[in-house]
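Colleague: Output the structure for:
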Amino acid sequence: MNLALIIDDYLPHSTRVAAKMFHELAVELLEQGHYVTIITPHFDKNEPALIEEKLDGVVIWRFLSGQIKDVPKVKRAINETLLSHRAWRAIQGKVDKDTFDGVVYYSPSIFFGSLVSKLKNRCQCNSYLILRDFFPQWAIDSGLMKEGSLIERYFRFFETISYRNADIIGVMSEKNLEIFNRNTNNRLPTTILRNWANLSPHCPSDTVRNLREKLGLNDEVIYFYGGNIGHAQDMANLIRLAKNMQCFDKAHFIFLGQGDEVKLINDLIKKWALTNCSYLPSVSQQEFKDILAQVDVGLFSLSAKHSAHNFPGKLLGYMVQSLPILGSVNKGNDLMGLVNINQAGLISVNGEDDVFFENASKLQNDIELRKSTGDSGYKLLEKEFSVVNIASSIVDSFKKS
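Modeller: A predicted model of the protein is given here:
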């Protein structure tokens, strides 16, 4: 099959988990004998409106766009709104009725519905929406947007277009499926499509700079958070944990990434005079893998205000490296049961700081527990989150349609 894969961020320039996941999916689809074209924006005004290139055999069409990451919210909203228009203007001359047999698009962003509609009409093919969060709902839950406001109605309009152009919508978990179907009155075709990862652990080369030497750490247990640092993650929750863990001389927390709450975590580290924390800016995917291979515990947090049940992509990176997972989630999130029952980590409810601290203390004091939990996490990855199975599932959905 000839497949178009659409996402708002892609390798090698991106440091985000979604870009890495999408590339792993594209490479796996190639391995299974399909042809893949990534459609994604670029942001260099000095380059052509359409750049064509390849990465690991994957064809990439990069269309010129205004910046949509790490810019003021209004500017981001305007540039995301124009994504479909700018993409179609750049690629329409390359698309005829036989170009694609299916379109796979990733949300966020919610603004690719119009582009998908045009591709489907011209190629007479079906589409698959990989839906990873319920925006704007999570922004309303977090208090960033008022329900019923003009801006909410604006985003809901584009959310509806995105959903309407999907022949099937894949959400992350059973609970998400229940919530989505309830909110849409079971009017849309849905299924469960978990996040995914390549199963090969990364071994850093001898030339890689030792993380412990860089940060002046010796035999400390390193708790690592890597990824988006934003409102949805409730980073203050993790900094509170680090504060409570000051009673352990050999516990150190590393926060790596970018997002709206970088200033918050640095301000809290300074305010509470935390000497057991380090912040590192985003790094390349290769450097990220090198760091994951050198830390002890994979850390994450989800806002207590969320109504959806996200499975953060960063957890898959932890599981690939057999790192025990330590985190907290919104109440009722089925991720907690999945990880805890499979002994792949210790997850508690956000706000229950005593339980979060108790779980961290268990991992701090027991190296064998860290190892057995990490090994169980890798087994869970093999069972539920293999990119091989995910790619096959998406292709099968097109063959059935």
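Colleague: use CA for all of it now, contacts and neighbours both
Modeller: Will do.
Colleague: Next, the residues that contact stretch 212-222 from outside, please.
Modeller: Applying CA atoms under 8 Å, 6 or more residues apart in numbering, the contact partners of stretch 212-222 are Asp249, Lys250, Ala251, His252, Phe253, Ile254, Val295, Asp296, Val297, Gln364.
Colleague: For ChimeraX, what selects the buried ones among those residues?
Modeller: A single ChimeraX command suffices to select whichever of the contacts of stretch 212-222 are buried according to 16 or more other CA atoms under 10 Å:
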select :250,251,252,253,254,295,296,297,364
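Colleague: Make CSV from the contacts of stretch 212-222 and add secondary structure and distance to Asn218 to it.
Modeller: Below are those laid out as CSV (DSSP: H, G, I helix; E, B strand; the rest coil; distance: CA to CA, whole Å):
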residue, secondary structure, distance to Asn218
Asp249, coil, 11
Lys250, coil, 9
Ala251, strand, 11
His252, strand, 10
Phe253, strand, 13
Ile254, strand, 14
Val295, coil, 12
Asp296, coil, 13
Val297, strand, 16
Gln364, helix, 15
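Colleague: what's the closest of the contacts of stretch 212-222 to Phe135?
Modeller: Ile254 (28.3 Å; CA to CA).
Colleague: From the chain's centroid, how far away is stretch 59-78?
Modeller: Stretch 59-78 has its C-alpha centroid displaced from the chain centroid by 17 Å (CA atoms, centre = their mean, to the nearest Å).
Colleague: Would you do the same for the sequence below? I want to compare the two.
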Amino acid sequence: MNENTLSYGQFPPESNAPATRTYEHCKTWVEQGVEVTVITGAPNFPHGKVYKGYSNKIYSIEYVDGIKVIRVWTFIAANKGFLKRIIDFISFMISAFIAGLFVKTDLIIATSPQFFTAVAGRWLAFWKRKKWVMEVRDLWPESIKAVGAMDRNIAIRFFEYLEHRMYKNAYKIVSVTDSFKRYIIADHNIPSSRIAVVKNGINTSMFSPITKSTSLIKELGLENKFIIGYIGTHGMAHKLDFILQCADKVKDESVHFLFVGAGAEKDNLLKLKENLGLKNVSLLPSVQKKQVKEYLSIIDVGLVNLRKSDTFKSVLPSKIFELAAMHKPILLGVEGEAKELVEQYNVGLSFDPENETEFLRAIERLKNSDLDRWEFSRLVADFDRVDLAKKMLEFLKED
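Modeller: Predicted coordinates:
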């Protein structure tokens, strides 16, 4: 890599984990002297509505902290439903490819998910005769099968073929977990030397311990409550209906569940809350990134949950790092690498996904635990996002 890098992915003001990772890595690279261009769409996640101040134009340019951001037209769909989202993904693939043809670059980085972003990067690398890097943030289409969105039909088999071709063709691969790297090596016969693991991390300038927001607690009517909080996407993978069903079994009236966010399952969760008559659950809409810290400040325990699936044993949710940075103990319903990390760094308790007995027992243990028993500082130091961005940059520079 010389001076110019072209990156495809979600980008702020969207505040989900992929957008945050792309922005914070690119910002660090610019500070290291790299010229970075990001191709993305009009911000609309998760509701499928373009944010105020933006429009779904064919092509527009803005500059954010030294990063050149090109926004292209897409068929915008909300983060629910399968067919419309696929059309959305394909439209971005085509628009981003065309826009990329007119960008000077030495290296192309394309992220997965969504998978069609990687296809656009591959196409552009071919036509521009440039090297490209595939950043693997999810095992797609494995994750589609894991949440039951699609059976293994001809479409899935085609996506699996594309996945294999992308891994084989990429100049280098950046994985966000060790498990992903092992899978790519074993199932796709990719040399280990072509793959680097750069995990999600912590923006310590944004997330750090602060005093609870008493005004927000009062506004939400949660005085004298032990708050278990979930802030993020309410999707099929997160199995939050299980949490609501467990909340119905919690007898301790001081325990309250706070959910903040949106997603494909939000409407179903609202209906379930109403049907169960839950008084100990609040389901709030998503908030801006700058407000997330205030909401995190008022929780006593941070919930990180995924449905029970072998596929999700390989993931490492970014919520773990933000919660640790805020010194919030974690209630983890994820197996595999995430569980190993939480236990290794002693930042929370885990339960077997979708196991009601273990979940309720873990809540009781956390409520009765002393905050001093948790060790957050070591994890925060080991996963500083600036350091991780520099690590990725060094890997990209290697011949």
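Colleague: Near Phe135 of structure 1, how many other residues are there?
Modeller: Phe135 of structure 1 has 19 neighbours, counted by other CA atoms under 10 Å.
Colleague: What is the equivalent residue in structure 2 for it?
Modeller: Residue pairing (TM-score structural alignment): Phe135 of structure 1 is matched to Trp140 of structure 2.
Colleague: pretty sure its match contacts Pro113?
Modeller: Yes. Trp140 of structure 2 lies in contact with Pro113 (CA atoms under 8 Å); the separation is 6.6 Å.
Colleague: What is the end-to-end distance of stretch 109-128 of structure 1?
Modeller: Stretch 109-128 of structure 1 has an end-to-end distance of 14 Å (criterion: CA to CA, to the nearest Å).
Colleague: Same check on stretch 191-200 of structure 1?
Modeller: OK, stretch 191-200 of structure 1 end separation, CA to CA: 27 Å.
Colleague: Helix, strand or coil: sort out Thr111 of structure 2 for me.
Modeller: On the three-state scheme (DSSP: H, G, I helix; E, B strand; the rest coil), Thr111 of structure 2 is labelled strand.
Colleague: Need the counterpart of it in structure 1.
Modeller: Aligned partner of Thr111 of structure 2 by TM-score structural alignment: Tyr106.
Colleague: coming back round to it: give me the three-state assignment for the match of Phe135 of structure 1.
Modeller: What three-state DSSP gives for Trp140 of structure 2 is coil.
Colleague: Now do the same contact list for the match of Thr111 of structure 2.
Modeller: Ile6, Ile7, Leu129, Ile130, Leu131, Arg132.
Colleague: How many neighbouring residues does the nearest residue to the last one once chain neighbours are set aside have?
Modeller: By the measure of CA to CA, 6 or more residues apart in numbering, the closest residue to Arg132 of structure 1 outside its immediate chain neighbours is Ser107, 5.9 Å from it. Residues within reach of Ser107 of structure 1, counting by other CA under 10 Å, total 21.
Colleague: what do you get for Arg89 of structure 1?
Modeller: 15.
Colleague: swap in Asp9 of structure 1?
Modeller: 24.
Colleague: His23 of structure 1 versus that one, what's the distance?
Modeller: 10 Å.
Colleague: any chance you could map the strands in structure 1?
Modeller: 2-6, 35-42, 50-55, 58-64, 102-107, 126-131, 168-171, 190-192, 221-228, 251-258, 277-280, 297-301, 325-329, 345-349 (DSSP state E).
Colleague: residues in structure 2 aligned with the last one?
Modeller: Under TM-score structural alignment, the alignment places strand 345-349 of structure 1 onto residues 348-352 of structure 2.
Colleague: and if you look at the first one?
Modeller: On structure 2, the counterpart of strand 2-6 of structure 1 by TM-score structural alignment is residues 4-8.
Colleague: neighbouring contacts of that stretch?
Modeller: Stretch 4-8 of structure 2 is contacted from outside by 34-40, 96, 103-111, 117, 121, using CA under 8 Å, 6+ apart.
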